[in-house]
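Q: My questions are about this predicted structure, shown below with the sequence.
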Amino acid sequence: MYLASIISVGLFGLTGLVSAHPGHDVKAEAAERAAFLQNAPIHSHSFPQCSSKLKARGHLRRSVARREMAVKHLRRRRGIDSA
């Protein structure tokens, strides 16, 4: 009896998870997203729009330094002379 009540409470809890979005239409959401992306200007979601801000913040410089350190570490670990 105790096991049956635990199982029934567990199943009741799972129904709450399953019915979290009743009536959600995936096709309508996909159509809405496609319409937005079709009407949005290409420059609004491209890298050149952000590149000046990233460069001013030093993002590129830090990325290059991080990659150089990774290469040095890998070369040192593999015994490759970095001449």
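A: Looks like it arrived, so ask away.

Q: C-alpha from now on. contacts and neighbour counts both.
A: Fine.

Q: And the helices in the chain?
A: 2-18, 26-39, 48-56, 59-78 (DSSP state H).

Q: dropping in the other structure now:
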Amino acid sequence: MAEMSGMPGMPSLSCEAPALFKAACPDCRAYFELSAGALRLAIGASHRTTFYSFTCPECGAAVRKPAGDRIVELLTGGGVRTLRLHSTV
């Protein structure tokens, strides 16, 4: 987080840079950075049903990758939209 100091006696303003996430496309093998708005996170009942997805900005492929606990923590903390999947019994 970056801080901008104001005038003496005035409170300082803090500016938070938007989160960027490094990603790679398994189809075209391009590497790029994506904003939180370009990613989606789905949290399922198990590690097998928890994943994140995005569209490759280079080739347009729909990409879906597994998300472990650390990835879930980073993405949710960075403002990625999250969908919680519920199992039907």
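A: That came through, no problem. Please read all numbers here as calculations on a predicted model, not as lab measurements.

Q: TM-score for these two?
A: The TM-score (TM-score structural alignment, normalised by the length of the first structure) is 0.20; 32 aligned residues with a CA RMSD of 4.0 Å.

Q: In a markdown table, list the helices of the first structure along with mean neighbour count.
A: Below are the helices of the first structure laid out as a markdown table (neighbours: other CA atoms under 10 Å):
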| stretch | mean neighbour count |
| --- | --- |
| helix 2-18 | 10 |
| helix 26-39 | 11 |
| helix 48-56 | 12 |
| helix 59-78 | 12 |
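
Q: Tell me how many other residues surround the closest residue to Leu41 of the second structure other than its chain neighbours.
A: Nearest residue to Leu41 of the second structure in three dimensions, chain neighbours excluded: Tyr52, at 4.3 Å (CA to CA, 6 or more residues apart in numbering). By other CA atoms under 10 Å, the residues close to Tyr52 of the second structure number 22.

Q: swap in the one 3 residues further on?
A: Other residues within reach of Thr55 of the second structure, judged by other CA under 10 Å, total 16.

Q: Just to be sure, Ile71 of the second structure is in a helix?
A: Yes. Residue state for Ile71 of the second structure (DSSP: H, G, I helix; E, B strand; the rest coil) corresponds to a helix.

Q: Quickly note the distance from it to Thr55 of the second structure.
A: 18 Å (CA to CA, to the nearest Å).

Q: ok, now Ala23 of the second structure?
A: According to CA to CA, Ala23 of the second structure stands 11 Å off from Thr55 of the second structure.

Q: With Val63 of the second structure instead?
A: In terms of CA to CA, Val63 of the second structure sits 6 Å off from Thr55 of the second structure.

Q: Surely the residue nearest to Leu41 of the second structure and Arg40 touch.
A: Yes. Under the criterion of CA atoms under 8 Å, Tyr52 of the second structure makes contact with Arg40 at 5.5 Å.
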